[in-house]
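Student: Below is the structure, and that's it, no one-letter string:
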């Protein structure tokens, strides 16, 4: 029996959702608003935005926010693509090191080299990467042995 083909969003549609999420960011200290949209292998989408805190260390990245929503909606093992945009100029926004590690966790759980579409805050530039390109030789669940 053939399953119906899932229609996934275009890169532009996924980036647009990340931009909408960035508009909802709480970034009064840096004024660097970041939005993230995550699409599952079944076409479901969740979003997240960064949320700063006066105690800077307690802030939350957009990717972490969206990954938490993804886990609750469809599971990290079903993450297919991620779009990240941020800032206000032509500089392309990529996930920070901590977010790359969190995305690697989802990628290893799913056995997919998750695609990450990165965009500039002003909408003038977009580039695609995989998590394998952004965190080569990453350490994650696949590196941990489980007790017998």
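Tutor: Okay, I see it. Owing to the predicted nature of the structure, the values given are computational and were not obtained by experimental measurement.
Student: Could you use CA atoms for every contact and neighbour count after this?
Tutor: Noted.
Student: The top helix by length along the chain packs against which elements?
Tutor: Criterion DSSP state H: the longest helix present in the chain is helix 97-110. Judged by 3 or more Cα pairs under 8 Å, 6 or more residues apart in numbering; DSSP states H and E, helix 97-110 is in contact with helix 62-73, strand 79-86, helix 131-134.
Student: which of these is buried the deepest?
Tutor: For the helices and strands packed on helix 97-110, average neighbour numbers computed from mean count of other Cα atoms under 10 Å are highest in strand 79-86, which has a mean of 29.
Student: Now tell me what touches that strand from outside.
Tutor: With Cα atoms under 8 Å, 6 or more residues apart in numbering as the test, strand 79-86 has contacts from 14-15, 18-19, 22, 32-41, 63, 70, 92-95, 106-107, 110, 112, 114-121.
Student: alright, now check it against this:
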């Protein structure tokens, strides 16, 4: 038997005002998108904003449905829209802000597993990392230089 150690590195900022200017602006777009989320069931609102290499900024938010599996997360809403409208553009950076109407979220909230897999597909397709910033409503902001830090054993086309 052999042991394999997997490590991830995240960078944590005390608040959004510590972010580099370009990341701060993108996070503002994610917060604006979060405020427009449709989440009448969970009361958990998420906004995402993507910066593409053509300087387009794409936003998305979660869209719930009474039939829960039919809804879609903010990150996938944004990245699928970017992929459909700008198929040759690369995603440079992603900002995510999540908040609950039931209690204030102060810790960074990373993408769910399904969103990590979807983001991984685009990171692999474009052959460059996607920088990801994520936060709750307030408080600390976490940064990952690549989706690979958040999903180290990615399922990709090489196994098909």
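Tutor: Noted; the coordinates are in hand. All of these numbers come straight from a predicted model, not from anything done at the bench.
Student: And the TM-score between them?
Tutor: The TM-score (TM-score structural alignment, normalised by the length of the first structure) is 0.85; 135 aligned residues with a Cα RMSD of 1.5 Å.
Student: re the thing from before, now, the contacts of strand 79-86 of the first structure that are in strands?
Tutor: Among these, the members found in strands (DSSP state E) are 34-40, 115-120.
Student: can you name the two of those residues that are farthest apart?
Tutor: For these, the farthest-apart pair by Cα to Cα is 40 and 120; their separation is 22.8 Å.
Student: Neighbour count for those two, which is higher?
Tutor: residue 120 (23 against 20; other Cα atoms under 10 Å).
Student: For that one, list the residues it contacts.
Tutor: Residue 120 of the first structure sits in contact with 85, 86, 87, 88, 89, 90, 91, 92, 93, 126, where contact means Cα under 8 Å, 6+ apart.
Student: Let's see if you can find the most crowded of those residues.
Tutor: That'd be residue 85 among the contacts of residue 120 of the first structure, by other Cα under 10 Å, with 34 neighbours.
Student: Quick one: map that one onto the second structure.
Tutor: When the second structure is aligned by TM-score structural alignment, residue 85 of the first structure is paired with residue 97.
Student: Distance of residue 100 of the first structure relative to residue 129 of the first structure?
Tutor: From residue 100 of the first structure across to residue 129 of the first structure, the span is 12 Å (Cα to Cα, to the nearest Å).
Student: Who has more neighbours out of these two?
Tutor: Shown here are residue 100 of the first structure and residue 129; by other Cα under 10 Å, residue 100 has more neighbours (20 against 15).
Student: Need the distance between the two termini of stretch 89-109 of the second structure.
Tutor: Terminal residues of stretch 89-109 of the second structure are spaced 26 Å apart (Cα to Cα).
Student: Can I get the helices and strands packed on helix 97-110 of the first structure in JSON lines including distance to residue 27 of the first structure?
Tutor: Formatted as JSON lines, these follow (distance: least, Cα to Cα, whole Å):
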{"stretch": "helix 62-73", "distance to residue 27 of the first structure": "11"}
{"stretch": "strand 79-86", "distance to residue 27 of the first structure": "11"}
{"stretch": "helix 131-134", "distance to residue 27 of the first structure": "25"}
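Student: which residues are in contact with both of residue 100 and residue 129 of the first structure?
Tutor: Taking Cα under 8 Å, 6+ apart as the contact rule, residue 100 of the first structure and residue 129 touch no residue in common.
Student: check contacts around residue 90 of the first structure.
Tutor: If you count contacts by Cα under 8 Å, 6+ apart, then residue 90 of the first structure has 120, 121, 122, 123, 124, 125 around it.
Student: change it to 7 Å
Tutor: Residue 90 of the first structure is in contact with 120, 121, 122, 124, 125, counting by Cα atoms under 7 Å, 6 or more residues apart in numbering.
Student: Go through those and name the one nearest residue 139 of the first structure.
Tutor: residue 120 (28.1 Å).
Student: The closest one maps to what in the second structure?
Tutor: Checking TM-score structural alignment: residue 120 of the first structure goes with residue 136.
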